[in-house]
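*Asks:* sequence plus predicted model, see below.
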Amino acid sequence: MPEQASDKQAFDKAVQRFARVAQDIVAMRDKGLQPLASQRTALNKAGADLNTLRPESFGDLRKAVNRDLSLIPEAVKGRTDRAIQAMEQQARLRIDAQRVAAANERRADAFVDQWQRQSEQYRALRKNGSAAASDKVRASLVDMAKGLERDTQLESVLAARRPQLGLDAMSTKTLSQDLQKSLGLSRGSGMGM
């Protein structure tokens, strides 16, 4: 237990040092001035100290105090509890956002994989003259493309993967529109959607 107490004290002191530097920088900005190079250096040093004690805490604390500047004078006076709580809230938000982003990336991977497999199957069926079977696969692809209209998060992640989906990376249309258009053009002249 004494080790935990000393860790908390060390972290409290690091938060207090950060707050002192942040207070100086805020005072400069309030005067319409840019922070001094020495203040930026001191802020980076305070941030490195925070990150040594708790990884990524510098960015989380910085976001927390930017959202609520009243945390700074409290922490300068040694009352760091509210600042640490706000920092921990920012950490939870960051971690949640990372989880959501990772889940969306996995969903995008699955979409691209399925689109590529079904597109290949569609082309092979069309080439072999299996119209009924190719129309069924095409309908599944159209449903996938239209589904993006209701899933803006997935469409946003997939936007950077246009080339993997056989689309022009510079297109200004929605991904759903481009995917549907690609299927319409691949049916041959006069048979578009």
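*Replies:* Thanks, I have the structure now. Residues are numbered from 1 along each chain as shown.
*Asks:* please make it C-alpha for all contacts and neighbour counts, starting now.
*Replies:* Will do.
*Asks:* my guess is Q164 meets Q114, correct?
*Replies:* No - contact criterion CA atoms under 8 Å: Q164 and Q114 do not qualify, at 11.4 Å.
*Asks:* after the helix or strand that contains A132, next one along is what?
*Replies:* Element membership for A132, per DSSP states H and E: helix 131-147. Next along the chain after helix 131-147, taking DSSP H and E as the criterion, comes helix 152-158.
*Asks:* which parts of the following helix or strand past that following helix are buried?
*Replies:* Toward the C-terminus, helix 152-158 is succeeded by helix 175-185 as the next helix or strand (DSSP H and E). Buried residues in helix 175-185, counting neighbours by 16 or more other CA atoms under 10 Å, are found at 175-176, 178-184.
*Asks:* and here's the other structure:
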Amino acid sequence: MERWQRLDHASQRQYREGDMSGYRATRSAMGEMAKSLERDPQLESILANRKRELGIRMDFDAGMSVGKQLTLNYGLGRGRGLGL
């Protein structure tokens, strides 16, 4: 949780400062964290109750995994980077 929040703040700062290389690297790390949740059902379950702290909108599909919600909410999926 703390690492995610640090990465989120860092990516926002990097974007504001125009550090696009750092921004992309930080967002990539966030994407990898989100993907790893799909392989850890126990952590996924714990984080499901902390969606607001993770910045997940509460109107997202309740049946969707937290990892998938993070990926969509933060635009960390492949499709966004490929312009799809």
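*Replies:* Arrived safely. Keep in mind it's a predicted model, so treat the numbers as computed, not measured.
*Asks:* what does the TM-score come to for these two?
*Replies:* Once superposed, the chains reach a TM-score of 0.83 (TM-score structural alignment, normalised by the length of the second structure), with 77 aligned residues with a CA RMSD of 1.7 Å.
*Asks:* so where is the helix holding A132 of the first structure in the second structure?
*Replies:* Here helix 131-147 of the first structure aligns to the second structure at residues 20-36, judged by TM-score structural alignment.
*Asks:* quick one: residues contacting the residue nearest in space to the middle of the second structure.
*Replies:* When CA atoms, centre = their mean is applied to the second structure, the residue found nearest the centroid is L70 (4.1 Å). Residues near L70 of the second structure by CA atoms under 8 Å, 6 or more residues apart in numbering: 34, 54, 56, 76.
*Asks:* alignment lookup: it to the first structure.
*Replies:* So L70 of the second structure corresponds to L179, using TM-score structural alignment.
*Asks:* next, count neighbours for the residue nearest to Q12 of the second structure when sequence neighbours are not counted.
*Replies:* Distances taken as CA to CA, 6 or more residues apart in numbering place Y23 nearest to Q12 of the second structure, at 7.7 Å, with adjacent residues excluded. The local packing of Y23 of the second structure (other CA atoms under 10 Å) involves 21 other residues.
*Asks:* equivalent analysis for Q164 of the first structure, please.
*Replies:* 14.
*Asks:* what does S11 of the second structure give?
*Replies:* Neighbour count of S11 of the second structure, defined by other CA under 10 Å: 21.
*Asks:* same deal with R3 of the second structure?
*Replies:* Per other CA under 10 Å, the neighbour tally for R3 of the second structure reads 10.
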